[in-house]
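Colleague: When you get a sec, could you give me coordinates for this:
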Amino acid sequence: MPIPKQPILIRIRLRHFTHDPERHPDPEAFKPERFMAMDGHTPEPDPHKFVFGFGRRVCPGSYLADATLFLTIAQSLAVFNMSRPENGDDEQCKPEFLAGVVSHPSPFKNAIKPRSLHHEMLIKSLEDIYPWQQSDGEALGHMTR
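Modeller: Purely as a prediction, here's the structure:
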């Protein structure tokens, strides 16, 4: 029995909706202000309203995904100062993404430092509770059917 290709078509359509140059000028540029109403600027359609699906097929995990992402970002910003490296230029900080089913940002240079000695001790205490473990990525990479 052949595998239906509908999920791939849905992802392609969603990408078109979120990258339509008529609705989103310069869709590849990072411009969060495009979704805010300011000084005569009409906000562009918010993709959050449809990227998790719509109607009866909406993803039930969208609320969990939103909450997890918010908490991860808030906790990271609470303990780290993030900035460009001192000798970095704008070209080194330009966002680029790797192709694939799940797109990841390509490596880039930045400076991430604990906000204070207290924050550094907090981060190191978590390493004692949750030690670093090697992932199973290498083993999974060698699996065949």
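Colleague: CA only for contacts and neighbour counts going forward, please
Modeller: Fine.
Colleague: What is the end-to-end distance of stretch 88-97?
Modeller: 19 Å (C-alpha to C-alpha, to the nearest Å).
Colleague: contact partners of that stretch?
Modeller: Here stretch 88-97 makes contact (C-alpha atoms under 8 Å, 6 or more residues apart in numbering) with 84, 103, 104, 105, 106, 108, 109, 110.
Colleague: Farthest pair within those residues?
Modeller: Comparing every pair within these by C-alpha to C-alpha identifies 84 and 103 as the most remote, at 22.7 Å.
Colleague: all helices for the protein, in order.
Modeller: Counting by DSSP state H, the chain has helices at residues 6-18, 62-79, 117-129, 137-141.
Colleague: closest one to residue 41 among those helices?
Modeller: Comparing the helices of the chain by C-alpha to C-alpha, helix 6-18 comes nearest, at 18.8 Å.
Colleague: And this one, please, so the two structures can be compared:
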Amino acid sequence: MVRNPEVFRKAQEELDQVIGSGRLPTFDDRGSLPYLECILKEVLRWNPPVPLGIPHRVMEDDSYRGYHIPKGTTLIVNIFAILHDCLEPEEFRPERYAQKTDLPDPREVVFGFGRRICPGRHFAESSVWCIMANVVATLDISRTPEDQERDTFPEFKFTSGFVRHPQPFACSIRPRSSKVTTLIQEAKTHIDL
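Modeller: The predicted structure follows:
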């Protein structure tokens, strides 16, 4: 969101229209927040956390697009390539999921395939959505004042390995208002009960 402030503002506008400023978003709001849903898909597409997935072994002879795959072959699915097979893959554009419905849903790719699909995928995806909705509703995230003054954006780098993690970068994170701080404290009180 630091590099795509227009996306962040549009998500905040959608949340403000749906939930207002008097409460935090809940799962009941999810169906009413299509742009936020597009952002979630784009985040997963743009940088899948496990770019090559888990190796699978073929249990019987198979074929794919005319290629023979013998029984016992180990397959490693290039999730990154699957999700980057679109126009302007390096661009972060959530709108692609509202405009073009024939793109694969990243949620059906990033958690694996077949019998070895992640059993916690629904919990993980729902947790990410809930965190994302609450961050967008409660915080303003932007470049640091220094980056704004120089009109530069932080460079994003990721760790290499089986799981990719973003490396630290500087940004500014502030509550959207003092009312938001109160809402968060009230939510914490309900959790502590």
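Colleague: Turn the helices of structure 1 into TSV, including distance to residue 34 of structure 1 and mean neighbour count.
Modeller: Shown next, in TSV, are those (distance: least, C-alpha to C-alpha, whole Å; neighbours: other C-alpha atoms under 10 Å):
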stretch	distance to residue 34 of structure 1	mean neighbour count
helix 6-18	12	13
helix 62-79	20	12
helix 117-129	34	12
helix 137-141	38	8
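Colleague: Adding distance to residue 54 of structure 1, write these out as TSV.
Modeller: Shown next, in TSV, are the helices of structure 1 (distance: least, C-alpha to C-alpha, whole Å):
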stretch	distance to residue 54 of structure 1
helix 6-18	11
helix 62-79	11
helix 117-129	39
helix 137-141	33
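Colleague: circling back: and the contacts of stretch 88-97 of structure 1 as CSV, adding distance to residue 36 of structure 1?
Modeller: Putting the contacts of stretch 88-97 of structure 1 into CSV (distance: C-alpha to C-alpha, whole Å) gives the following:
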residue, distance to residue 36 of structure 1
84, 26
103, 26
104, 26
105, 25
106, 28
108, 28
109, 29
110, 27
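Colleague: Quick one: buried ones out of those residues?
Modeller: By neighbour count, with 16 or more other C-alpha atoms under 10 Å, the contacts of stretch 88-97 of structure 1 hold no buried member.
Colleague: which one of those is nearest residue 62 of structure 1?
Modeller: Nearest member of these to residue 62 of structure 1, counting by C-alpha to C-alpha, is residue 103, at 18.6 Å.
Colleague: Leaving out sequence neighbours, find the closest residue to the closest one.
Modeller: Counting by C-alpha to C-alpha, 6 or more residues apart in numbering, residue 103 of structure 1 lies nearest to residue 97, which is 6.3 Å off, once chain neighbours are set aside.
Colleague: Which position in structure 2 pairs with the one you found?
Modeller: Under the alignment (TM-score structural alignment), residue 97 of structure 1 maps onto residue 158 of structure 2.
Colleague: rewinding a little: select from the contacts of stretch 88-97 of structure 1 every entry located in strands.
Modeller: Judged by DSSP state E, those include 104, 105 as members of strands.
Colleague: circling back to that earlier point, what's the burial count for the match of residue 97 of structure 1?
Modeller: 13 (other C-alpha atoms under 10 Å).
Colleague: Against residue 167 of structure 2, how distant is it?
Modeller: 5 Å.
Colleague: next one: residue 117 of structure 2
Modeller: Look at residue 117 of structure 2 and residue 167 of structure 2: by C-alpha to C-alpha, they are 27 Å apart.
Colleague: Counterpart of residue 18 of structure 1 over in structure 2?
Modeller: Counting by TM-score structural alignment, residue 18 of structure 1 lines up with residue 83 in structure 2.
Colleague: Look up the closest residue to that match, ignoring the ones flanking it.
Modeller: Of all residues not flanking residue 83 of structure 2 in the chain, residue 45 sits nearest, at 5.3 Å (C-alpha to C-alpha, 6+ apart).
Colleague: OK, contacts around that neighbour?
Modeller: Applying C-alpha under 8 Å, 6+ apart, the residues near residue 45 of structure 2 are 80, 83, 84, 106.
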